[in-house]
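K.L.:
following is a predicted model, sequence given first.
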Amino acid sequence: MNLFWRCSFIIFSSTIYFEGGDGGTVRTSTSITASTGSSVDLTCTYTVGSGESVYSGLIVWQAKITGTSDYETFATFSPPGGGNNSFTTTNSAMNLKDRAELLKVTSEGSGTYRAVMRILEVQCLDEKEYQCSVTFIYLNLGPQTKNAVTSLTVQAPAEQPYDVPVAEPSNIEENMKINLFCTANVGKPPGKIKWWRFSDQIYAPFLVAESSEIPVVQPGVCAYNVTFSIQPLVTKDDDQSVWRCSVDNKLLTSLHDQDKPNQETARINVFCTHSIHLLWKIPKAFLFLVVY
C-alpha cells in the first residue's frame, strides 16, 4: 500500500512539473525592421505571476545560429536590484558588444518587466531571428523556461553608381546609336537604375528608361549590384546633352528621382552629316548628272 502511494505521488509530481507555470509570460515583437547605420531596440517583456520568481542570469537574449535551428545566448539580464547585465563570449556576443548596450531591466507595474538590448549601429549581419528566454522559478515546482521569438530585417539605401558613364563611340554623329552603361548597388529592398537626358537649354530632364531587373533577396545580404545599359538613337538635338544614371530604392525619399545618388556623362558632341551635291552638265546635251 505504501509503495502504491509512493508511485502515485511520483507520477503526479512529474505531471505538475511539466505542465505547471501558466502564470509567467514572455512577449516580444513578431518582427522588426531597421536600416543599416540606425539604432534599434530588441525588447523582451515578461510578466511574473503569483508564486513565481526570476533571478539574475535567467533572463537572456539569444541569436539563431545561421543554417541551424539552434540559438546561442549573447546577453544575460538581471531583474531590478539583482545585479548587472552582461554579454557572453559567444560569436553572436562578439559581433554585438562593441556597438550595442544592455539597458537595465525596468518594471512596468503589475509584475511586468522589460529587458532591452539596444543595437546602436545596425549592420547587415544583424539580420536574423532572436529569442528572448526567461526561466521562471515556481514554488515547489522547479524552473520553467518560456521563450518569445522576433525577426530582425535589415534594409539598406541604394548607393551612387560605381563609375562615371562614358558614351560610346566617342565620335558621335546624328542618327547614330550610342551605348551607355551603369552599374550600381541598388540597396535592400532592391531598387532601380534610371537613365535621364538633360538637353541643352532645357531645365527639366527627360526619363529615358529604367531597369526591370529585380535581384533575389538573400538573408543577411544588403548589397545588390545591377548593370543597366541603353542604346539611344541620338539626333542633332542631343548635341551638348548630358546623360545621367541615378539609383533609387524605397529608403531614399528626400530627393527627386533624378537627384538621387547618380553619375553623369560629360556633355556629348553630336556631329551633323551633310550631303555634297555635285551637278555635272554633259556638253551638247540637255542632260545633267547629279552625284552625291
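P.N.:
Everything's here; your move. Predicted model, so just to flag it, every value in this text is computed and none were measured.
K.L.:
drop to CA atoms for contacts and neighbour counts, all remaining ones
P.N.:
Will do.
K.L.:
what number of residues are in the vicinity of the closest residue to Ser39 other than its chain neighbours?
P.N.:
In space, and not counting its chain neighbours, Ser39 is closest to Leu120: 4.4 Å by CA to CA, 6 or more residues apart in numbering. When neighbours are counted by other CA atoms under 10 Å, Leu120 registers 16.
K.L.:
ok, Leu120 - contacts?
P.N.:
Neighbouring residues of Leu120 by CA atoms under 8 Å, 6 or more residues apart in numbering: Gly37, Ser38, Ser39, Val40, Arg99, Ala100, Glu101.
K.L.:
do the same with Gly23
P.N.:
Per CA under 8 Å, 6+ apart, neighbours of Gly23: Thr47, Val48, Gly49, Ser50.
K.L.:
circling back to that earlier point, buried ones among the contacts of Leu120?
P.N.:
Neighbour counting by 16 or more other CA atoms under 10 Å classes Val40, Ala100, Glu101 among these as buried.
K.L.:
grab the most central residue of this structure for me.
P.N.:
Gln155 (1.8 Å; CA atoms, centre = their mean).
K.L.:
that one and Lys128, how far apart?
P.N.:
12 Å (CA to CA, to the nearest Å).
K.L.:
please name the residues that touch the closest residue to Lys97 other than its chain neighbours.
P.N.:
Nearest in space to Lys97, with sequence neighbours left out and distances taken as CA to CA, 6+ apart, is Phe87 at 6.7 Å. Neighbour list for Phe87: Phe74, Ala75, Thr76, Ala93, Lys97 [criterion: CA under 8 Å, 6+ apart].
K.L.:
comparison target below:
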Amino acid sequence: MNNRLSVMIYLFFYVFEKGILRLGTNAMTVTSPTEINASLGSDSTIVLNCSFEKETGERVTQISWMKKNEMGNEYRKIVVYYQSYAVYNDPDMKKRSNSISFDDSSTSAILNISEVQCKDDGQYQCIVLYINSNGIEIGTKTETSVYIQVMAEIPEFSIQPANTTLEEYSAVNLSCSANVGRPGGMVTIWKRSISSDERIQLGSSSSLVTDNGNCSVYAQLLITYNLSRSDHGFIFGCTSKNRHTKDPAPSKEVGPRTILYGPSNIFFEMRPNQTHYYVKDVIQLTCISDGNPRPTFRWKFNSTDIMEHRKYTFLSGNATVKFTIQYLNESGNYRCYVENYVNEKYMIKNYSITITVKEQNIILKPIATESCFRDACSFIEKCYENENTAVCSKDIWRIISLIFITLSLILGMTTVSLCVLLKIQKRRKDYIKDGFNMGDGEGRNYETLGSRETHTYPSASQAVTVGLEERNYESLGNGMTDTYSSIDERALRDGEGAHYESLGRGETHTYSSIQQTVSI
C-alpha cells in the first residue's frame, strides 16, 4: 500500500513538472496577416507570410501552410517548409505559386500564389513546430482569412403589375436578383421620393447561391408590398453590393408610381369662426379634402343646391363659398360634397356644419333720470321708459331730417352766393362800358378843338386828352356848369354848362375854380 502511494506521488509531481516546463517554455511568437483581399486575374497575387520569433535554445523544425476545406471544419496541407526547402501537397498550387523557406538567417515561410482563382478564397492556417529549450517539441499556429473580391453587378428589378397608375391598397410584387460578387454580397429593395435621395429600405436578401465556376454569388429577393397614398410619386428600386462595394452601389429603379384614392380627411374652415352670426355678416366656408385625382366640390343649404349668383361667390374651384347673411331664416345646415373618380369608380364623401343666425340686440344707453319727463337724450335720439328707467335709442327719422336740413341750408347759401357774384360781375361790365362812352364826360360838348390847344386848370382831379389837347382840373365844384359861346374868357357861373364851339390855335384858358358835375 505504501509503495503504491509513493508511485502515485512520483507520477503526480512528474506530470506537474513536465506541464510546468511545457507551459513555461512555450514562448515562441508566430504571426501572419489577419485578412488578405485579392482580385481575380493573372495580375493578382496572394502573399501568405508566416513569421516567427524564437527564444534562446528554441529550434524550428517545420512550418506548414494549410487551407480549410469548403465542406466541414478540417484543414488540408498545401505546402510544408523545412529548413531551406519546401514540399507541396497540392499539385495545382505548386504550378502557380512559389515558396520561400526559412533558414538560420530567415524567420519566415512565404507562399506566393499567382493567377488568383476563385477557389483560393477561404481560411488559411500557419502551423510552426519547434523544440523548446527543454527538448520538447511544441506546435503553435496562426490564421489568415483570404477574400477574393468580385465586383457586384447591376441587378434585375421588376414590379408586377407594371402599371404606373395604381389604386391605394393595391398589392404589388417587387422582384430583384443580381450577381452580388464577393465577399458578403446581398440585394436590397427600397423606395424613395422623386424629390429626395433618401432611400427607405423595404427588405434585403437572406439566401445566396454560390457558383465557384465563375466566382459568382447570386442573390434573389421577392417582396409583396401594399401601396398607400403616401407612395404617390415614389420610385422603387433595388441595389446590389458586397463588403467592398463603394457608393454608389449598382442599382436599378422604376417609377414613379401614381396612387389613386377617393376623398378623405374632409374638414371645414370658417371665417369668421363664431358660435352664431347676424344679418349682414359676411361668411366664408372652405371645404378641404384629400383625393387623387383632385376632387370636385358642390354645396347645399339644407336640401337646396347652392348655385353661384349675386348672393353666393365660389372660390378655389368651388372649394370655398362666400356669402352675406340677409335674413334670419338663413340659419341651417351647410353641406359640402366632395367627389372624384378612381379607375372609373365614382367616389363621394360629404361634410356639414350648422350655422345659427340671431337677431342683433339694440344697444341701449341708460339715462340717469327715472322717467322721460326730463329728456336727457340728444336731438337724434328718442326717449322711452323701460322698467321705470328712461333709455335713449337712435331715431332714424330724426337723423334723416337733420341730414335733409343741413343739405338744404348748404344749397340755399350756395344759391345766394351765386346771385351776389353775378350781380357784381354785371356792375363791373357796365362800368367798363361807360368808360368807353365818355364823349360828354364833363357835361361839356366839344364840337371842334384846335390842334395843340391846351386848357389848363390850376386845380383838377382828372385830366382828359382828346387828340393832342389836354385839360387839367385841380378841383371841380359839384353842380357847376360853365358855358362859352365864344373864345373870350368869362367867369364861371354855377349850374351852367361849358360849351365850346371853336377854339383858336395857341389859346390857353385858365380857371382857378371849377366845380365837378360829371363822374368819369
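P.N.:
Okay, I see it. All values derive from a computational prediction rather than experimental measurement.
K.L.:
tm score of chain vs chain?
P.N.:
Between these two chains, after superposing, the TM-score reads 0.56 (TM-score structural alignment, normalised by the length of structure 1); 238 aligned residues with a CA RMSD of 5.1 Å.
K.L.:
helices and strands around the helix or strand hosting the residue nearest to the centre of structure 1, which ones?
P.N.:
Using DSSP states H and E, Gln155 of structure 1 sits within strand 142-155. Other elements packing on strand 142-155 of structure 1 under the criterion 3 or more CA pairs under 8 Å, 6 or more residues apart in numbering; DSSP states H and E are strand 25-27, strand 31-35, strand 128-138.
K.L.:
the shortest one vs structure 2, average offset?
P.N.:
Spelled out, that is strand 25-27 of structure 1. Comparing strand 25-27 of structure 1 with its match in structure 2 after superposition yields a mean distance of 3.1 Å (mean CA distance after the TM-score superposition for structure 1).
K.L.:
who's in contact with that strand?
P.N.:
For strand 25-27 of structure 1, using CA under 8 Å, 6+ apart, the contacting residues are Cys44, Thr45, Tyr46, Thr47, Val48, Cys132, Ser133, Val134, Lys146, Asn147, Ala148.
K.L.:
and the last one, what's its match in structure 2?
P.N.:
In structure 2, the residue paired with Ala148 of structure 1 is Lys141, using TM-score structural alignment.
K.L.:
give me the nearest residue to that match, chain neighbours excluded.
P.N.:
In space, Lys141 of structure 2 comes closest to Ile127 once its chain neighbours are excluded; the distance is 4.2 Å by CA to CA, 6+ apart.
K.L.:
which residues sit in contact with that neighbour?
P.N.:
Counted by CA under 8 Å, 6+ apart, Ile127 of structure 2 has contacts Ile63, Ser64, Trp65, Met66, Gly139, Thr140, Lys141, Thr142.
K.L.:
same thing with Ser206 of structure 2?
P.N.:
Met186, Ala219.
K.L.:
part of a helix, is it?
P.N.:
No. Per DSSP: H, G, I helix; E, B strand; the rest coil, Ser206 of structure 2 lies outside any helix segment and is coil.
K.L.:
picking that back up, how near is the residue nearest to Lys141 of structure 2 to Thr140 of structure 2?
P.N.:
Per CA to CA, Ile127 of structure 2 is found 6 Å from Thr140 of structure 2.
K.L.:
so what corresponds to Thr286 of structure 2 in structure 1?
P.N.:
Counting by TM-score structural alignment, Thr286 of structure 2 has no partner.
K.L.:
can you lay out the contacts of Phe87 of structure 1 as TSV showing distance to Ala184 of structure 1?
P.N.:
As requested, the contacts of Phe87 of structure 1 are exported to TSV (distance: CA to CA, whole Å):
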residue	distance to Ala184 of structure 1
Phe74	36
Ala75	38
Thr76	41
Ala93	33
Lys97	32
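K.L.:
which two of the residues you listed have the greatest separation?
P.N.:
Thr76 and Lys97 (12.3 Å; CA to CA).
K.L.:
looking at those two, which is more packed in?
P.N.:
Set side by side, Thr76 of structure 1 and Lys97 show more neighbours around Thr76, with 23 against 17, by other CA under 10 Å.
K.L.:
helix or strand: which one has the more buried one?
P.N.:
Using DSSP H and E, Thr76 of structure 1 falls in strand 71-77.
K.L.:
same deal with Val209 of structure 2?
P.N.:
Using DSSP H and E, Val209 of structure 2 falls in strand 208-211.
K.L.:
for that strand, packing partners?
P.N.:
Under the contact criterion of 3+ CA pairs under 8 Å, 6+ apart, strand 208-211 of structure 2 touches strand 216-226.
K.L.:
post-alignment, the helix or strand following the strand holding Gln155 of structure 1 versus structure 2, mean distance?
P.N.:
The helix or strand immediately downstream of strand 142-155 of structure 1 is strand 172-173, counting by DSSP H and E. Strand 172-173 of structure 1 differs from its equivalent in structure 2 by a mean of 3.3 Å after superposition (mean CA distance after the TM-score superposition for structure 1).
K.L.:
what does strand 172-173 of structure 1 contact?
P.N.:
Ile178, Val234, Thr235, Ile268, Asn269, Val270, Phe271, Cys272, Thr273.
K.L.:
ok, residues contacting the helix or strand just after that strand?
P.N.:
Using DSSP H and E, the helix or strand that directly follows strand 172-173 of structure 1 along the chain is strand 176-177. Contacts to strand 176-177 of structure 1, defined as CA under 8 Å, 6+ apart, come from residues Gln231, Pro232, Leu233, Val234, Thr235.
K.L.:
picking up where we left off before, which of the buried ones among the contacts of Leu120 of structure 1 sits closest to Asp70 of structure 1?
P.N.:
Looking across these and measuring by CA to CA, the closest to Asp70 of structure 1 is Ala100, at 22.3 Å.
K.L.:
any idea how far that closest one is from Ser39 of structure 1?
P.N.:
9 Å.
K.L.:
now do Ser107 of structure 1
P.N.:
In terms of CA to CA, Ser107 of structure 1 sits 23 Å off from Ser39 of structure 1.
K.L.:
max-length helix in structure 1?
P.N.:
For structure 1, the helix with the greatest residue count under DSSP state H is helix 2-19.
K.L.:
I misspoke; the intended subject was structure 2.
P.N.:
The single longest helix within structure 2, with elements called by DSSP H, is helix 396-436.
K.L.:
just how off-centre is that helix within its chain?
P.N.:
Centre-to-centre, helix 396-436 of structure 2 and its host chain are 64 Å apart (CA atoms, centre = their mean, to the nearest Å).
K.L.:
residues in structure 1 aligned with it?
P.N.:
Counting by TM-score structural alignment, helix 396-436 of structure 2 falls onto no part of structure 1.
K.L.:
if we can go back for a sec, average offset of the strand holding Thr76 of structure 1 relative to structure 2?
P.N.:
Looks like 2.9 Å for strand 71-77 of structure 1 (mean CA distance after the TM-score superposition for structure 1).
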